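Colleague: Turn this into a model:
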Amino acid sequence: MENLSLELSKKLHELGVVVETNANWYKSGGMITG
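Modeller: Prediction:
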């Protein structure tokens, strides 16, 4: 059960990083393609 929580935390962290990166990219006037 602990392993599952750890994996979930890791995935959520990765997702948060991606979202934050995209937000910063948009703020700087960039366009996400793909």
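
Colleague: going forward, measure contacts between C-alpha atoms and count neighbours the same way
Modeller: OK.

Colleague: Strands of this structure, residue ranges please.
Modeller: Ranges of strands in the chain, per DSSP state E: none exist.

Colleague: Show the residue spans covered by the helices in it.
Modeller: In chain order, the chain shows helices spanning 2-27, with DSSP state H as the criterion.

Colleague: Quick check: most distant residue from the centroid of it.
Modeller: When distances to the mean C-alpha position of the chain are computed (C-alpha atoms, centre = their mean), the maximum falls on residue 1, with 23.6 Å.

Colleague: Please generate a structure for the following sequence too, so the two can be compared:
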Amino acid sequence: MQLTEQFHIPDEHTDACDRLTTLVERHAGRVLATKY
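Modeller: Okay, the predicted model is just below:
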């Protein structure tokens, strides 16, 4: 799920938002992998 689908973000911010989402997902995946 992309943040841009939930919130109406101007196009110029979409790339940064996608990058942030990817970072968060990668970090969350690492945390989950470490816990379990």
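
Colleague: residues contacting the residue farthest from the centre of the first structure?
Modeller: Not one residue lies near residue 1 of the first structure by C-alpha atoms under 8 Å, 6 or more residues apart in numbering.

Colleague: That one and residue 14 of the first structure: what is the separation?
Modeller: 20 Å (C-alpha to C-alpha, to the nearest Å).

Colleague: repeat for residue 3 of the first structure
Modeller: If you measure residue 3 of the first structure against residue 14 of the first structure using C-alpha to C-alpha, the figure is 17 Å.

Colleague: Looking at those two, which is more packed in?
Modeller: Remark: of residue 3 of the first structure and residue 14, residue 14 carries more neighbours, 12 against 8, as counted by other C-alpha atoms under 10 Å.

Colleague: What's that one aligned with over in the second structure?
Modeller: Matched across to the second structure, residue 14 of the first structure falls on residue 23, judged by TM-score structural alignment.

Colleague: can you check residue 2 of the first structure too?
Modeller: Correspondence of residue 2 of the first structure to the second structure, assessed by TM-score structural alignment: residue 11.
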